[in-house]
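Chemist: Quick one, what's the 3D model for this:
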Amino acid sequence: MRMLSLLPLLAVSLFGAGCSSHDARPLPRPASVDVPRFMGDWYVIAHIPSWPERDAFDAVESYALRPDGRIQTTFTYRKGSFDAPRKSMHPVGRVEKEGAGAIWGMQFVWPIQAEYVIAWLDDDYTQVIVARSKRDYVWYMARTPQVSATDYAQAVERIAAMGYDTHLLRRVPQSVRTPDR
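Modeler: Modelled structure (predicted):
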């Protein structure tokens, strides 16, 4: 019973609290997101990390549509080095009715859902910025483990324009090998 009462506190500490710039502007987002096209692997290039991801190496977020319409998510990473064993988390996403596919609820611990906003997506679905209205966490991801210096600099500019403190942004070390899952 005591453990159940600690679950909401755990979820808030992992995913609901962080440094927030208190920017009241709504986040930008694409006019629509083709959710099936969005599925697949996304390498985390940079982030303002939640507590579990703060020392992540080889971080990959993978999405798959479930028969019930929800999104099975698998976040894999190595903690602290390229040689560390692979860890994973398995939240379930739900595309919200409003937002044309760009607003999701991501559930790590029942019954708490974290906001997940696709704030920028390139036309080719090869790079994305996922953000939160609180401006506490952000993820810049790509379909490849590496991006050009120009693409990275443009992503940092976009993240800053959204109201984030980019001094908190962490570049995620990615090896060039394919993740072994």
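Chemist: hey, let's count contacts and neighbours off CA atoms from now on
Modeler: Will do.
Chemist: Could I get the full set of strands for this structure?
Modeler: 40-48, 56-65, 71-79, 86-89, 92-95, 103-109, 112-121, 127-131, 138-142, 170-171 (DSSP state E).
Chemist: could I get those strands as a markdown table with distance to residue 158 and mean neighbour count?
Modeler: Compiled in a markdown table, the strands of the chain are given as follows (distance: least, Cα to Cα, whole Å; neighbours: other Cα atoms under 10 Å):
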| stretch | distance to residue 158 | mean neighbour count |
| --- | --- | --- |
| strand 40-48 | 13 | 23 |
| strand 56-65 | 21 | 22 |
| strand 71-79 | 24 | 21 |
| strand 86-89 | 27 | 14 |
| strand 92-95 | 23 | 21 |
| strand 103-109 | 18 | 20 |
| strand 112-121 | 8 | 21 |
| strand 127-131 | 9 | 23 |
| strand 138-142 | 10 | 25 |
| strand 170-171 | 15 | 16 |
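Chemist: Excluding chain neighbours, what is closest to residue 69?
Modeler: Residue nearest to residue 69 in three dimensions, not counting chain neighbours: residue 94, with 7.6 Å by Cα to Cα, 6 or more residues apart in numbering.
Chemist: residue contacts, residue 41?
Modeler: Residue 41 is in contact with 60, 61, 62, 63, 143, counting by Cα atoms under 8 Å, 6 or more residues apart in numbering.
Chemist: And it, how far from residue 137?
Modeler: Applying Cα to Cα, to the nearest Å, the value for residue 41 to residue 137 is 20 Å.
Chemist: Check residue 165 too.
Modeler: From residue 165 to residue 137 the distance is 10 Å (Cα to Cα).
Chemist: do residue 123 as well
Modeler: 23 Å.
Chemist: Looking at these two, which is more packed in?
Modeler: More neighbours surround residue 137 than the other of residue 123 and residue 137, with 23 against 9 (other Cα atoms under 10 Å).
Chemist: Second input sequence below; structure requested for side-by-side comparison:
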Amino acid sequence: MKTLFKSLFAAIALVINSLSVTTRAETVTPQAVNQVDIQKYAGKWYEIAHLPMYFQRKCVSNITAQYSVNADQTIRVLNSCRIANGEMISSEGVAYSQNQGNSKLKVSFLPTGLRWIPLTKGDYWVLRVDPEYKVALVGGPSNKYLWILSREPQLDEATYQSYLDTAKHYGYDVTKLIKLPH
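Modeler: Below you'll find the model as predicted:
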């Protein structure tokens, strides 16, 4: 009887282990696209969905990001949203390219004089962007942050699902995505 339990336990452990290996094999570490044309990427983007994060806790609708290229080739970032009392709030930052393809950026929203402080910049990786620069998936090397962005305030369901599939492939928990109205 003792041998039967040991064999049964070993079989269950093997099944559980193979399931976890299968799950891990289905996802890969997030990878930024090879190249982003910053001039095409610049402009206004509407946030379609995001993973919960502290910085967006007050936003209830109309989340947008406006990007423009500075003279020094850094990128001005202006994030805006509507809060519960109806007021629009915004936060201005700067993004610094971390690779030749401009697809991996570090972003800081600290005041200009404090941006030199180490470990105060967040990852902003373009994980997927369509050829016309109308839809983008943005995250980072961890699965902590994720945004689905569109040039239009609404995104058709098929396109949205396609970008969700990409996020899932990279291991993001898309069940936690927050979609707010525009």
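Chemist: before we move on, the earlier item: make a markdown table from the contacts of residue 41 of the first structure and add distance to residue 45 of the first structure to it.
Modeler: Below are those laid out as a markdown table (distance: Cα to Cα, whole Å):
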| residue | distance to residue 45 of the first structure |
| --- | --- |
| 60 | 9 |
| 61 | 11 |
| 62 | 14 |
| 63 | 17 |
| 143 | 10 |
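Chemist: Among those residues, which one sits closest to residue 86 of the first structure?
Modeler: Proximity of the contacts of residue 41 of the first structure to residue 86 of the first structure (Cα to Cα) peaks at residue 60, which lies at 10.7 Å.
Chemist: Farthest pair within the contacts of residue 41 of the first structure?
Modeler: 63 and 143 (12.0 Å).
Chemist: residue nearest the centroid of the second structure?
Modeler: The centroid of the second structure falls nearest to residue 146 when counting by Cα atoms, centre = their mean (2.2 Å).
Chemist: Spatially nearest residue to that one, not counting backbone neighbours?
Modeler: Nearest residue to residue 146 of the second structure in three dimensions, chain neighbours excluded: residue 139, at 4.4 Å (Cα to Cα, 6+ apart).
Chemist: do residue 155 of the second structure as well
Modeler: Nearest non-adjacent residue to residue 155 of the second structure (Cα to Cα, 6+ apart): residue 48, at 7.3 Å.
Chemist: correct me, but the one you found touches residue 147?
Modeler: Yes: Residue 48 of the second structure lies in contact with residue 147 (Cα atoms under 8 Å); the separation is 7.5 Å.
Chemist: just to revisit the earlier point, what do we get in the first structure for the residue nearest to residue 155 of the second structure?
Modeler: In the first structure, the residue matched to residue 48 of the second structure (TM-score structural alignment) is residue 45.
Chemist: and that match, what is it in contact with?
Modeler: Residue 45 of the first structure sits next to 139, 140, 141, 142, 145, 146, 147, 171, 172, 173, 174 when contact means Cα under 8 Å, 6+ apart.
Chemist: again, but for residue 45 of the second structure
Modeler: 64, 65, 66, 149, 150, 151, 152.
Chemist: can we see that at 7 Å?
Modeler: 64, 65, 66, 149, 150, 151 (Cα atoms under 7 Å, 6 or more residues apart in numbering).
Chemist: next one: residue 149 of the second structure
Modeler: Counting by Cα under 7 Å, 6+ apart, residue 149 of the second structure has contacts 45, 46, 47, 48, 135, 136, 137.
Chemist: Could you do residue 118 of the first structure as well?
Modeler: Contacts of residue 118 of the first structure by Cα under 7 Å, 6+ apart are 29, 102, 103, 129, 130, 131.
Chemist: Report the two of these separated the most.
Modeler: Between any two of the contacts of residue 118 of the first structure, the greatest separation by Cα to Cα is 12.3 Å, found for 103 and 129.
Chemist: how far out from the middle of the chain is stretch 66-79 of the second structure?
Modeler: Put simply, stretch 66-79 of the second structure sits 18 Å off its chain's centre (Cα atoms, centre = their mean, to the nearest Å).
Chemist: With distance to residue 34 of the first structure added, can I get the strands of the first structure in CSV?
Modeler: As requested, these are exported to CSV (distance: least, Cα to Cα, whole Å):
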stretch, distance to residue 34 of the first structure
strand 40-48, 13
strand 56-65, 12
strand 71-79, 13
strand 86-89, 24
strand 92-95, 11
strand 103-109, 12
strand 112-121, 11
strand 127-131, 13
strand 138-142, 16
strand 170-171, 27
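Chemist: which one of those strands lies closest to residue 4 of the first structure?
Modeler: In terms of Cα to Cα, the element of these nearest to residue 4 of the first structure is strand 103-109, at 10.7 Å.
Chemist: What lies in contact with that closest one?
Modeler: Counting by Cα under 7 Å, 6+ apart, 11, 91-96, 113-118 sit against strand 103-109 of the first structure.
Chemist: run the last query once more with 6 Å
Modeler: Residues outside strand 103-109 of the first structure that contact it (Cα atoms under 6 Å, 6 or more residues apart in numbering): 91, 92, 93, 94, 95, 96, 113, 114, 115, 116, 117.
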